[in-house]
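S.K.: missing the sequence, but the structure's below:
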């Protein structure tokens, strides 16, 4: 089972990827984890990526592709994997196809988590983090604190991260529409895309995804 997970920022990809990977008994491979692991281990790809990141530049596709390939060649990924955050654009999708082709493999499904744009903005822009402990997370609409601006757990001040501000969220969505969304059409041409609504409770979205994958014969 080789699955790619796509969706806009705020669709809950990370949460769903963890549940789906567990249910399907395949490793969850995220680009964020790949970058952190390679940088902390001081690999050649990690050092090259860090140089670009420290300069405030985007990491070139070839480095991201190299990290993904190394990870997919690990023993635990022999029976399949769930990719989260890769491929991020059509050129990465083409590179992934070539990688799999050389190993006589192919993707089984591309799971597209669909969320209305205004819901994405509401989900992310409403998030508030505790200054004392970033694990304490609230939401002005969904999980508000008992006292506005105050953490229920420790009394710390709640604040909105800069990258959660509405203007920043809309910019991130523009980048998604321009760079990542085209891979959905790319994979639709291969008959691989399964689209589900990512609205509702986490467990309901997971069940929806599992049901949709079963219909494709993937799970």
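M.R.: That came through fine. Values in this document were obtained by computation on a predicted structure and should not be read as measured data.
S.K.: from here on, contacts and neighbour counts on C-alpha atoms
M.R.: Noted.
S.K.: count the neighbours of residue 78 for me.
M.R.: If you count neighbours by other CA atoms under 10 Å, residue 78 ends up with 13.
S.K.: revised request: answer the last question for residue 56.
M.R.: Neighbour count for residue 56, taken as other CA under 10 Å: 9.
S.K.: assign a three-state SS to it, would you?
M.R.: Assigned with DSSP: H, G, I helix; E, B strand; the rest coil, residue 56 falls in the coil class.
S.K.: and for residue 130, nearest residue in space, chain neighbours not counted?
M.R.: The shortest distance from residue 130 to any non-neighbouring residue, by CA to CA, 6 or more residues apart in numbering, is to residue 158 (4.5 Å).
S.K.: which helices and strands does the strand or helix carrying the one you found pack with?
M.R.: Using DSSP states H and E, residue 158 falls within strand 158-159. Strand 158-159 sits against strand 127-130, with contacts defined as 3 or more CA pairs under 8 Å, 6 or more residues apart in numbering; DSSP states H and E.
S.K.: beyond the strand it packs on, next helix or strand please.
M.R.: Heading C-terminal from strand 127-130 (DSSP H and E), you reach strand 137-139.
S.K.: as a check, name the ranges of all helices in the protein.
M.R.: 13-24, 31-41, 44-54, 61-72, 90-102, 117-125, 166-175, 182-188, 202-216 (DSSP state H).
S.K.: closest one to residue 139 among those helices?
M.R.: In terms of CA to CA, the element of these nearest to residue 139 is helix 117-125, at 7.8 Å.
S.K.: the structure to be compared is supplied as follows:
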């Protein structure tokens, strides 16, 4: 089973590359945002718990998110693998994910980290904001804050996977297809 953590700051190209990876390797896309909305809409126990917390402005705890991911993995037990998008964001989440996957007889194959300089990210996200409709993509202060937040809080997850020899760095500037080709060549050497 091919399980990929697609990693990178806002604007690195994760959305673009994840769609191409899903198609090529026939992976199931696991986006924590989509999972939360899906569980809430389905009225599941986890979804109701998440909605209650979100309505109070409280972050959904890791165990709830990991539970939703586990449900999706069990629903897709015949999948060729999964691509994790937006998760894990902290080392604690990575550890919880690893434990849950081991309980389901699988593991993370690799982390693909899209490396892009901060100023390029800033430009990309503001450009995306012109068409995305997302207010957080249009506010320069918020964009810089999101990039800083990533560098301070999320970047340590890369070290977690680096220590497991699962970290693969890909330079995220250039033609989309060239970046995709580089990603695939790295995946193909380990899978």
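M.R.: Perfect, I can see it now. From a predicted model like this one, the values you see are computed outputs, not experimental measurements.
S.K.: TM between them?
M.R.: Remark: TM-score between the superposed chains equals 0.91 [TM-score structural alignment, normalised by the length of structure 2]; 190 aligned residues with a CA RMSD of 1.9 Å.
S.K.: thinking again about what came up before, out of the helices of structure 1, which comes closest to residue 110 of structure 1?
M.R.: The minimum distance between residue 110 of structure 1 and these falls on helix 182-188, with 7.2 Å, by CA to CA.
S.K.: residue range for that closest one in structure 2?
M.R.: Aligned by TM-score structural alignment, helix 182-188 of structure 1 corresponds to residues 156-162 of structure 2.
S.K.: export the helices of structure 1 as TSV, with columns for mean neighbour count.
M.R.: Below are the helices of structure 1 laid out as TSV (neighbours: other CA atoms under 10 Å):
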stretch	mean neighbour count
helix 13-24	16
helix 31-41	15
helix 44-54	15
helix 61-72	17
helix 90-102	15
helix 117-125	18
helix 166-175	16
helix 182-188	17
helix 202-216	15
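S.K.: neighbours around the residue nearest to residue 130 of structure 1, how many?
M.R.: Going by other CA under 10 Å, the residues that sit close to residue 158 of structure 1 add up to 23.
S.K.: hmm, it is touching residue 127, no?
M.R.: No: using CA atoms under 8 Å, residue 158 of structure 1 is not in contact with residue 127, being 9.5 Å away.
S.K.: find residues that contact each of these two.
M.R.: Residues touching both residue 158 of structure 1 and residue 127 (CA atoms under 8 Å, 6 or more residues apart in numbering): none.
S.K.: so what's the residue nearest to the spatial centre of structure 2 up against?
M.R.: What sits nearest the mean C-alpha location of structure 2, by CA atoms, centre = their mean, is residue 85, with 2.1 Å. By CA under 8 Å, 6+ apart, the contact set of residue 85 of structure 2 is 5-7, 14, 18, 29-32.
S.K.: from the residues you listed, pick the one nearest residue 143 of structure 2.
M.R.: In terms of CA to CA, no member of the contacts of residue 85 of structure 2 lies closer to residue 143 of structure 2 than residue 14, at 16.2 Å.
S.K.: can you tell me how far that closest one sits from residue 78 of structure 2?
M.R.: Distance, residue 14 of structure 2 to residue 78 of structure 2, using CA to CA, to the nearest Å: 25 Å.
S.K.: how about residue 146 of structure 2?
M.R.: Residue 146 of structure 2 is 36 Å from residue 78 of structure 2, by CA to CA.
S.K.: skipping adjacent residues, who's closest to the equivalent of residue 165 of structure 1 over in structure 2 in space?
M.R.: In structure 2, residue 165 of structure 1 lines up with residue 139, judged by TM-score structural alignment. The shortest distance from residue 139 of structure 2 to any non-neighbouring residue, by CA to CA, 6+ apart, is to residue 126 (7.6 Å).
S.K.: which residues sit in contact with the one you found?
M.R.: Neighbours of residue 126 of structure 2 in contact, by CA under 8 Å, 6+ apart: 137-140, 143.
S.K.: looking at structure 1, which of those residues hold up?
M.R.: Contacts conserved in structure 1 for those, using both residues aligned by TM-score structural alignment, their matches' CA atoms under 8 Å: 138-140, 143.
S.K.: could you dump the residues you listed to a markdown table with distance to residue 161 of structure 2?
M.R.: Shown next, in a markdown table, are those (distance: CA to CA, whole Å):
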| residue | distance to residue 161 of structure 2 |
| --- | --- |
| 138 | 32 |
| 139 | 32 |
| 140 | 31 |
| 143 | 26 |
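S.K.: pick the one among those closest to residue 188 of structure 2.
M.R.: Taking those together and measuring to residue 188 of structure 2 by CA to CA, the closest member is residue 143, at 34.0 Å.
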